[in-house]
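Participant: have a look; sequence and predicted model below, questions after that.
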Amino acid sequence: MLLFGNKFYLIFISFWIFGLYCIFTSFHSTSNNNKVFEDRIEYLQNEVDLLRQKLTQLQSKNNINDQVKVGKIDKNLKKAYSSYFSENIPCQELENEMKRLKRQLRSKNSGDGTTSSREEPSMEYEKLRRKIEMQARELTYFTTDQLNKISEKLTDDDKQKWNNVILRFADQSRVLLASIRNITEVDGYQLWREREHASLSKLMQTRLNSLQSPIKPCENVKRVTCNINKGCGYGCEIHHAMHCFHIAYAIGRPLILFSDGWRYNPGGFDQIFLPPSQNCTTSSATGASSWSNYETADVVEIPLIDNIYPRKDFMPMAVPEDIAERLIRLHGNPFVWFTGQLMKYLLRPQPWLKEFMEKKYESIKFEVPIVGVHVRRTDKVGSEAAFHDISEYMKHVEDYYTIYQYQNPNVNFTKRVFLATDEPAVFSDARSKFPNYIFYGDTAVAQSAQLNTRYGTESLKGVLLDIHFLSLCDYLVCTFSSQICRVAYEIMQQRLVDGAWRVQPLDDVYYFGGQNAHNQRAVLPNKAVWPNEFSFQRGDIIGTEGNHWDGFSKGSDKTNGQTGLYPSYKTEEIVNVAKMHTYPEVRVNIDEF
């Protein structure tokens, strides 16, 4: 009897949550009174806290699946209960809605010091806001590096005093970044950013669906083929597939992906992810012509990105001209956002994989705020990347959490890290050196990523879990020489309005293997005064080869031919924009956002 009572009570609470959600959404759309807004927010917050406590207590006593199967519970209640959980309306959804409501309330209060709601920001405003953060970070890199170099030359007594200077500067830098990042919370444009992100994402996914689902029989449309078997790691092969999908989108031809005998799953790509197309399959990809005939041939095979010739402007890292202005205004790295959308479509999980990830999410009790750390060792160290101790990663993790606290001074939180690595010993090393953190992660996944067990379906499941959870983090610390981290960073952009800044790489800047030239533009002139530095004029085009994270980048001036180091803060990224297929048949109603 007691067991039945608990189960019935859990169902009752489920209806209660759903009722609160309906009340809240109705209130959200109709109320215009600020006092009512504030009272409702406080009431809903209290209710959510209470429900969380009661649900936690009940779920610890009863398994949810067993509860649904109990025959004595009324069938209508069971149906409603199952429907509720299948529609996924948890307390977290209420909390997200409350955050949006609070933001709207702040926008309405134009008379109390906050900024009134505005329709949309200008291109210049958004670019300047991001530029200020970039310059603040570059100032921190440069000054910290120089202060540390001075410290090395001081006596022991003076070093202690100088260390206080270094610590104070670091703290002031974090306060500055916290203020910069809070601008989006008070400038009145965040609702526009959220709508624009949703609108562009819907447009991209609708276009990709149209591309991969031609109305005509596939034999009657021009198409491209690609073989995922590049013979490298998972991140490398996925980026190869994205290179192919990028070109398919650019020239308006559906992609047919060959994956038989895939080293990660011999049964093929389609057993892990949904097929790229239902009506354009490998059976309609015979007689493929070489890339040189891509403008005329019915079927064209896309080669590896390093071997493709002739190279075209629409190849990575270009973005489509027809949506470029919207992307540049919305996101700090438009190509990363664009690639994230390609991945969103091509990497749609099969039902079994989706269920597998959801169960893992529940089992580890994934919570935010959380920072993702990816430590790549094994074959990368000494060949493609340098060794980085866990303390190098954790320095940036601590910086993020300090800034987060300055942004949210009244919030109490636990410092969490999701740790992904191919070296199991990293887990014990991290936990012993940083006991004040909670580390999520799986040593079994790390073990499966060892060179002797890396290739196979079980190892693939571990890689997919790592990427999935890294992409769900609020911030990433990693090495961009690892393609796994770049994949996670790209997928992260699918859910974030502008997550370009939410990463701290320890080595390379972001890049796409085999990309066209990565150029920057000088926004200020520079006169060389440091060793290996070169001079340039405002407007010069500089080919960048990497950021040293000490205030300097390495590159070459394509105007005067000089090479060496240059001050990063005096340049800006050039977004490659290219003409691509425009999908005139696809329309998205902006008003729904």
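Facilitator: Looks like it arrived, so ask away.
Participant: make it CA atoms for all contacts and neighbour counts henceforth
Facilitator: OK.
Participant: nearest spatial neighbour of residue 429, skipping sequence neighbours?
Facilitator: Nearest non-adjacent residue to residue 429, counting by C-alpha to C-alpha, 6 or more residues apart in numbering: residue 390, 7.6 Å away.
Participant: hang on, that neighbour packs against residue 425?
Facilitator: No: between residue 390 and residue 425 there is no contact under C-alpha atoms under 8 Å: 10.8 Å.
Participant: sorry, back to before: okay, now the residue nearest to residue 429: neighbour count?
Facilitator: Other residues within reach of residue 390, judged by other C-alpha atoms under 10 Å, total 17.
Participant: and for the one 5 residues further on?
Facilitator: The number of residues packed near residue 395 is 11, by other C-alpha under 10 Å.
Participant: and what of the one 5 residues further on?
Facilitator: One way to gauge burial is a neighbour count; for residue 400, by other C-alpha under 10 Å, it gives 24.
Participant: please compare the first structure with the one that follows:
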Amino acid sequence: MIVLLVLWLLFLFIAVQYLRQEPDQNTNQRISQVLRDLQSLHRQREEISKLLSEYNSANAPMKQEEKEALLKSIQEKVIQPEGLVGSDGNDRDDPPSLEYEKTRRRVRMGVEEMWFFVSNQIRNIQKKAQNVSPQITSQLSKILDEGVEHKRSLIRDVNRLSEVDGFHSWRLKEAVALSDLVQRRLSYLQNPSDCDNAKKLVCKLNKGCGYGCQLHHAVYCMMVAYGTQRTMILQSKGWRYNKGGWETVFRPVSESCTDVSGPVQSWPGNENTPAVLLGIIDSLSPRPPYLPLAVPKDLANRIAKLHGDPAVWWVGQFLKYLMRPQPGTTLMLRDAAVKFKYERPIVGVHIRRTDKVGTEAAFHPVDEYMMHVEEYFKQIELTQKVEKKRIYLASDDVKVFKEVVSK
């Protein structure tokens, strides 16, 4: 057990040292900035203490408006500290390196994975020792309880890195800019100036499966359309989830090019084929090279720098485009949020129990899900106040809801 803990600490030390590898000039600038921040915080602490003393003073009665003005001054000092690294006024102009961003995320993942390993090994030892030495079992429980607190503290500090390293504003701006770029590309491809002569990829939303599966089918079609630079024609009339078709629920995938005239050739066709029909992805041959985990070469580095799982971000952009809601859908979702009293923080839990269990997925008890939910809330409680712990539960088994309530 001691060996495991030593290995964990050694890993964290190496990771943090690696994170800190920057040009000497940058390192010196960071150290100087941190020292200035400490001095600024010290001055603000003295100012806040003085303001609080005045506010609580019983010897100098104050009018209500004077108290409110003083209280506002205190709040501004607490909420908006001046001159801190990572604040809007001190963010760096240059973006972080790709290796820095990857390393920062690896450190976080390493802390999580190391704790999964160590805690699992301790629990295995507990099971073996419970009938032999209850005292050892009790000690191991104490180690687990204290160990997870240290893990949460480390995760909090690693998360904090992204806020104080000077690149926080860049990440926010890049997330918006990169997503906007992809959305513009999709819109341009889906709305050609000359629909009659535009090359098209026909996708039929008739796959015999559930909503999520059909959504995957539509996403894959659009990814292939992007890769082949064709306008996707989504044929969805008679859709099992709305007979009126996709456009009844979501905005049309194209405002100007929604049908195909002339012959349609089955996949793969060739680059000169006017219209190609893309069948169900599962049985396509040859398989398109544009499906996950593929990302476009010209955006690969930007995506990898911004997101820890580039393929997930890339798929998300197609979902963002496809699932733009119609006004009626937006209203329905807002009404549902009000009805369900949807407030943050909230954890979404999807418990699949029917057709997938025993085939594609294993059975997991409710307690296993809730353990992760509880850990999430304990983690965020280190940085924010949680008035009420909420979950949004989705399941295909009605008995699950009763089971969750009873826990």
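Facilitator: Perfect, I can see it now. Small disclaimer: the values here were computed from a predicted structure and weren't measured.
Participant: tell me the contacts of the equivalent of the residue nearest to residue 429 of structure 1 over in structure 2?
Facilitator: Residue pairing (TM-score structural alignment): residue 390 of structure 1 is matched to residue 366 of structure 2. Residue 366 of structure 2 sits next to 400, 403, 404 when contact means C-alpha atoms under 8 Å, 6 or more residues apart in numbering.
Participant: one step back: how close does the residue nearest to residue 429 of structure 1 get to residue 173 of structure 1?
Facilitator: As judged by C-alpha to C-alpha, to the nearest Å, residue 390 of structure 1 and residue 173 of structure 1 stand 23 Å apart.
Participant: now do residue 65 of structure 1
Facilitator: Residue 65 of structure 1 is 50 Å from residue 173 of structure 1, by C-alpha to C-alpha.
Participant: between these two, which one's more packed in?
Facilitator: residue 173 (18 against 9).
Participant: centroid-nearest residue for structure 1?
Facilitator: In structure 1, the residue lying closest to the centroid (C-alpha atoms, centre = their mean) is residue 492, at 1.5 Å.
Participant: any idea how far residue 112 of structure 2 is from the nearest residue to residue 329 of structure 2 once chain neighbours are set aside?
Facilitator: Distance criterion C-alpha to C-alpha, 6+ apart; nearest residue to residue 329 of structure 2, sequence neighbours excluded, is residue 249 at 6.0 Å. Distance of residue 249 of structure 2 to residue 112 of structure 2, given as C-alpha to C-alpha: 40 Å.
Participant: neighbour count winner among the two?
Facilitator: More neighbours surround residue 249 than the other of residue 249 of structure 2 and residue 112, with 18 against 15 (other C-alpha under 10 Å).
Participant: got the contact list for that one?
Facilitator: 242, 325, 326, 328, 329.
Participant: repeat that for residue 178 of structure 1.
Facilitator: So residue 178 of structure 1 contacts 403, 404, 406, 407 (C-alpha under 8 Å, 6+ apart).
Participant: so stretch 229-249 of structure 2 matches what in structure 1?
Facilitator: Going by TM-score structural alignment: stretch 229-249 of structure 2 matches residues 252-272.
Participant: just stretch 316-334 of structure 2 next, same as before
Facilitator: So stretch 316-334 of structure 2 is aligned with residues 340-358, judged by TM-score structural alignment.
Participant: in that stretch, what's buried?
Facilitator: 340, 341, 342, 343, 344, 345, 346, 347, 348, 349, 353, 357 (16 or more other C-alpha atoms under 10 Å).
Participant: need those residues in TSV (columns: secondary structure and distance to residue 61 of structure 1).
Facilitator: Shown next, in TSV, are the buried residues of stretch 340-358 of structure 1 (DSSP: H, G, I helix; E, B strand; the rest coil; distance: C-alpha to C-alpha, whole Å):
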residue	secondary structure	distance to residue 61 of structure 1
340	helix	40
341	helix	41
342	helix	43
343	helix	40
344	helix	37
345	helix	39
346	helix	40
347	coil	37
348	coil	35
349	strand	32
353	helix	28
357	helix	24
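Participant: and the residues you listed, which is closest to residue 277 of structure 1?
Facilitator: Each of the buried residues of stretch 340-358 of structure 1 was scored against residue 277 of structure 1 by C-alpha to C-alpha, and residue 346 proved nearest at 9.5 Å.
Participant: pretty sure residue 266 of structure 2 sits against residue 274.
Facilitator: No: assessed by C-alpha under 8 Å, residue 266 of structure 2 is found out of contact with residue 274, at 11.2 Å.
Participant: these two: who's more crowded?
Facilitator: Shown here are residue 266 of structure 2 and residue 274; by other C-alpha under 10 Å, residue 274 has more neighbours (20 against 14).
Participant: how about the more buried one: what's its closest non-neighbour residue?
Facilitator: residue 199 (4.8 Å).
Participant: what's near enough to touch the residue mapped onto the one you found from structure 1?
Facilitator: In structure 1, the residue paired with residue 199 of structure 2 according to TM-score structural alignment is residue 222. By C-alpha under 8 Å, 6+ apart, the contact set of residue 222 of structure 1 is 253, 254, 297, 298, 299.
Participant: 10 Å - rerun?
Facilitator: 251, 252, 253, 254, 255, 294, 295, 296, 297, 298, 299, 300 (C-alpha atoms under 10 Å, 6 or more residues apart in numbering).
Participant: ok, the residues you listed in structure 2: which stay?
Facilitator: Compared against structure 2 with both residues aligned by TM-score structural alignment, their matches' C-alpha atoms under 10 Å, those retain 251, 252, 253, 254, 255, 295, 296, 297, 298, 299, 300.
Participant: count the neighbours of the fourth one for me.
Facilitator: Residue neighbour count, defined by other C-alpha under 10 Å, stands at 27 for residue 254 of structure 1.
Participant: the second one now?
Facilitator: Neighbour count of residue 252 of structure 1, defined by other C-alpha under 10 Å: 21.
Participant: what of residue 210 of structure 1?
Facilitator: 16.
Participant: same question, residue 384 of structure 1
Facilitator: 9.
Participant: name the residues that touch stretch 32-45 of structure 2?
Facilitator: Residues contacting stretch 32-45 of structure 2 (C-alpha under 10 Å, 6+ apart): 26-31, 47-51, 74, 77-78, 81-85, 90.
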